[in-house]
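Asker: structure for this input, please:
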Amino acid sequence: MYRSVRASLRLSGGMFHRRASAARPMLAAYGRGYTSDSSRTVAYTKDKYPGIERSTALNQLSSEDITFFKSILPPTSVITDEDDLSSYNVDWMRKYRGQSAVVLLPKTTEQVAKAPAYCNERSCHIGGNVATNAGGLRLLRYGSLHGTVLGLETVLPDGTVLDNMSTLRKDNTGYDLKQLFIGSEGTLGIITGVSMLTPKRAKSTNVALVGLESFEKVQETFHMAKDMLSEILSAFEFWDHKAAGLVRAHHGVGHKDPLTSQYPFYVLVETQGSDSEHDMAKLNGFLEKLLESSIVDDGVIKSLWSLRELIPEACSKAGAVYKYDVSIPVPKLYTLVEDMRERLAAVGLLGQQVEEVIGYGHVGDGNLHLNITATSYDSKVIY
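Answerer: Here you go, the predicted structure:
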């Protein structure tokens, strides 16, 4: 089963969302700086990194450029007002601030193609939609975008439209060009159309949360989950006690620890299948085996996804946050968190500028989210 979607998808939080109206890929052209009330507290990124110079080969945005953009797009699709531009120039963590002087919101592939073609001729610097190859929380069950995307329609930097909107599950004719764009983060082109496999929604979903004393026991739990839950295992998430503490601190009593005691590590296991009675029996058997083997001391079957999903927001509420998204072998997954704590403590930052170093992520695909919360953004923490 596949779904073909043209110019109507955006990637958010690892999942595709269909918009009610046609998609509007954002193209941002850079010009001179501006001042805005909503972004005044965020320093320009260029000022944070004074050693990085903008290439003199790139043109500055001109009134002629704006006139051209207005000739190919409706007036409402060319944004130049400073206040309206502010939300596009400052990221959601309020860590970076750009200087785009115009934002374009094309509605069709043809409109998307005209803008890069013009900018390519003028040596302008543009931004665009990115292909992040985000796996999401259930990559363990459904795989990555490299396997689910069947075809792409892409606008290249010179305005050429590459139509590779295949709907075949298997196509051995020539190069598989779509794989170049998946994960390219917009560096090779702007994706305007996607055809992809869309699995049916599972009839039965069950979630369990367990507390563990060490990351070694997290790994033991994972191996047992793969063995006992196998075909219905859809997600296996972990987080440490620092992450759990931030959720409790910034989201109130509604998200208190559901277990009888607090633990160094927590694991959320989700199963998805077609037979609720069968799936629940397997999950119960899995939890009983964990308790009998003394791998876990406490657990509960309850939908507690909010405890995992609120971690990024809790980190942001704690202050400045440095976020790293890395993939490493599972046995070394948490070692990176421990090494970072030791490094920051050795230079006298932990407990001072740096408040917490936390780790959470997807054990199933060896993906760690390493977050460092601090009182403010400081170059000492980076270097």
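Asker: all contacts plus neighbour counts: C-alpha atoms, from now on.
Answerer: OK.
Asker: what packs against whatever helix or strand Phe16 lives in?
Answerer: Using DSSP states H and E, Phe16 sits in strand 15-18. In this structure, strand 15-18 packs against strand 9-12, with contacts taken as 3 or more Cα pairs under 8 Å, 6 or more residues apart in numbering; DSSP states H and E.
Asker: please name every helix or strand in contact with the strand it packs on.
Answerer: strand 15-18.
Asker: please repeat the previous calculation with a cut-off of 10 Å.
Answerer: Applying 3 or more Cα pairs under 10 Å, 6 or more residues apart in numbering; DSSP states H and E, one finds that strand 9-12 contacts strand 15-18, strand 190-197.
Asker: for the comparison step, fold the sequence that follows:
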Amino acid sequence: MLRTTTRHLAALRHVAQPVVMRQASRASVYKSVTLLSRPYATSNNKVVPLTAEKYPGFTRNDQFKKLTEKDVDHFKGIVGESALIYNNEDDLAAFNTDWMNKYRGQSQLVLKPKTTQQVADILKYCNDQRIAVVPQGGNTGLVGGSIPVFDEVVLSLQSMNSIRSFDDVSGILTADAGCILEGLDNWLNEKGYMMPLDLGAKGSCHIGGNLATNAGGLRLLRYGSLHGTVLGLEVVLPDGSILDSMSTLRKDNTGYDLKQLFIGSEGTIGVITGVSILTPRRPKAVNVALLGLNSYDDVQKAFKQSRSELSEILSAFEFWDNNALQIYKKHSDAKPLMESEYPFYVLIETSGSNKDHDDEKLTSYLENMMVDEVAQDGVVAQDETQIKNIWSVREGFTEALGKEAAVYKYDISMPVPKINECLEDMRQHLKDGGVFGQPDSPIIDVVGYGHVGDGNLHLNIAANRIDKRVPELIEPYLFEWVAKQNGSISAEHGLGVAKNQFLSYSKPEGMIKMMKTIKDLLDPNAILNPYKYLPSK
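Answerer: Model prediction:
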């Protein structure tokens, strides 16, 4: 049962009714949802529009060679006939379309190398022949970064899935880029360690793709970003040369830290084939609490106090508004966690090595939240099942939103005090634009949830139908708003084809120019993941 907190401290010992929730694995969410974030409709019964047609102005680069039978025969000589898919529309569909059914490419060839040398041989040939290539991992991205736009060759890393080594003293893991994140985490679990990254798509995403997109995840607050936990990379450059930087040293102050260039580069300057990463010990004690609060000011107070009182054991601090809860309830048969509803909710997770110590700290924190009337109500999980139940609410928003007729999804970051102001401003902007608040309006509501600990807001706009006025009102208005706060238009999902043309809202002209210089230097023929990441103008 869940232990319930109320404004009376004695109620911390009271027991609530058992909470029964539909358990959905995080990975399943990323395999079954149909989402929209542009003015078009799609379903399992409709063809996904081609990305090249969806985004005006896309034209195929004439410098890229069109694939020939001779090219295919050459690739067969590298990977073998069984490790490629050619000219088979049904088998190619999974590589040409993303899991959200938002992006669709036109590739006729998928290559599945098993070794770094095969990747090198493929890229060398493609570079010499001017054949465009799209590196692809688990294909769980949200911005079209791993989907071809035209007829680029798909380079799938799914067959490169071996763990190379593990040091159980330092916790340093080396692995192929095609290893699935959850598989690595499960393997480490048996040795008392864990991956420093946790994503909703962990059952499908590859560690190489995580690195290429600099994935953030749910526990960045505790374990930091991949820029800090990755010790070394193995990368194949566009010309086929192998950059071996698979260091297992935690301290190395010799020369430029080149690996950082490839973390978050979305496969545009090199293909990550191997990783050396520092993994933390798996905590022996995990606690999860959910609080109901009356205002966003109280959310900030709760966060500030959690940093002070929970400090070293605080591993996650998530929030969502009541609109997110209503969408979840609409599409879920789960029983409510609390008797009353509140404008805001906070999920707090602690992870440590001493349960008694952690329980005492969390109980003290919760008591202070009640005494100070920062939190109005709350529940504390009593076992692993209840921990999953509480987390399933936070992780269920994506699936619930996907059941609406349309949803416009934005992943942005900004100073923490501005998060709710952004939500309120967008609601008012859509009302002023005539698409929200009226009986016949297409917009159902503006939904907010995310990682308060790192200023990451997932802003979702749910709609009951497609209306071309909606995206025109959102973009670039939202990006301009974020830019005024010195925020980022993409906190953790990347740029791909969805946001590359808006990069100037987050990066000044000088930085964009330098990025293009690096791209031109490492990939002078521009064969790697073309049409994405950097603005075309």
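Asker: tm score of chain vs chain?
Answerer: Once superposed, the chains reach a TM-score of 0.86 (TM-score structural alignment, normalised by the length of the first structure), with 347 aligned residues with a Cα RMSD of 1.9 Å.
Asker: so which of the helices and strands packed on strand 9-12 of the first structure is the most packed in?
Answerer: strand 190-197 (a mean of 24; mean count of other Cα atoms under 10 Å).
Asker: what span of the second structure lines up against the helix or strand just after it?
Answerer: For strand 190-197 of the first structure, the following helix or strand on the C-terminal side (DSSP H and E) is strand 204-212. The aligned range for strand 204-212 of the first structure in the second structure is 285-293, by TM-score structural alignment.
Asker: what's the mean distance for the matching stretch versus the first structure?
Answerer: Here the mean offset of stretch 285-293 of the second structure against the first structure after fitting is 0.3 Å, by mean Cα distance after the TM-score superposition for the first structure.
Asker: mind putting the helices and strands packed on strand 9-12 of the first structure into a markdown table with distance to Leu283 of the first structure?
Answerer: Converted to a markdown table, these look like this (distance: least, Cα to Cα, whole Å):
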| stretch | distance to Leu283 of the first structure |
| --- | --- |
| strand 15-18 | 26 |
| strand 190-197 | 28 |
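Asker: closest one to Thr76 of the first structure among those strands?
Answerer: strand 190-197 (19.9 Å; Cα to Cα).
Asker: which residues are in contact with the aligned partner of Leu145 of the first structure in the second structure?
Answerer: Aligning on TM-score structural alignment places Leu145 of the first structure opposite Leu226 in the second structure. By Cα atoms under 10 Å, 6 or more residues apart in numbering, Leu226 of the second structure lies in contact with 196-197, 210-211, 213-216, 220, 260, 263-264, 277-278.
Asker: ok, and the most crowded of those residues?
Answerer: Counting neighbours by other Cα atoms under 10 Å, the top entry in these is Asn210, with 27 neighbours.
Asker: helices and strands around the helix or strand harbouring it, which ones?
Answerer: Per DSSP H and E: Asn210 of the second structure is located in helix 207-213. If contacts are counted by 3+ Cα pairs under 10 Å, 6+ apart, helix 207-213 of the second structure sits against strand 133-136, strand 172-176, helix 181-189, helix 226-229, strand 230-236, helix 259-262, strand 271-278.
Asker: out of the ones you listed, flag the one nearest Ala120 of the second structure.
Answerer: Of these, nearest to Ala120 of the second structure by Cα to Cα is strand 230-236, at 5.9 Å.
Asker: what's the mean deviation for that closest one versus the first structure?
Answerer: After superposition onto the first structure, strand 230-236 of the second structure sits on average 0.3 Å from its aligned residues (mean Cα distance after the TM-score superposition for the first structure).
Asker: that strand vs strand 271-278, what angle?
Answerer: 160 degrees (axes from the mean of the first three to the mean of the last three Cα atoms, to 10 degrees).
Asker: what segments of the stretch 51-200 of the first structure are strands?
Answerer: For the stretch 51-200 of the first structure, strands defined by DSSP state E, counting those that start in this stretch occupy the ranges 78-79, 100-104, 149-155, 161-164, 190-197.
Asker: what about the aligned residue in the first structure for Lys251 of the second structure, how many residues close to it?
Answerer: In the first structure, the residue paired with Lys251 of the second structure is Lys170, using TM-score structural alignment. By other Cα under 10 Å, 8 other residues sit near Lys170 of the first structure.
Asker: distance of Lys170 of the first structure relative to Gly151 of the first structure?
Answerer: Lys170 of the first structure sits 11 Å away from Gly151 of the first structure, going by Cα to Cα, to the nearest Å.
Asker: strands along the stretch 251-383 of the first structure, start to end?
Answerer: So, for the stretch 251-383 of the first structure - with DSSP E, counting those that start in this stretch - the strands run 265-273, 298-301, 320-327, 354-362, 367-374.
Asker: make CSV out of those strands and add mean neighbour count.
Answerer: What follows is these, written out as CSV (neighbours: other Cα atoms under 10 Å):
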stretch, mean neighbour count
strand 265-273, 23
strand 298-301, 18
strand 320-327, 16
strand 354-362, 23
strand 367-374, 22
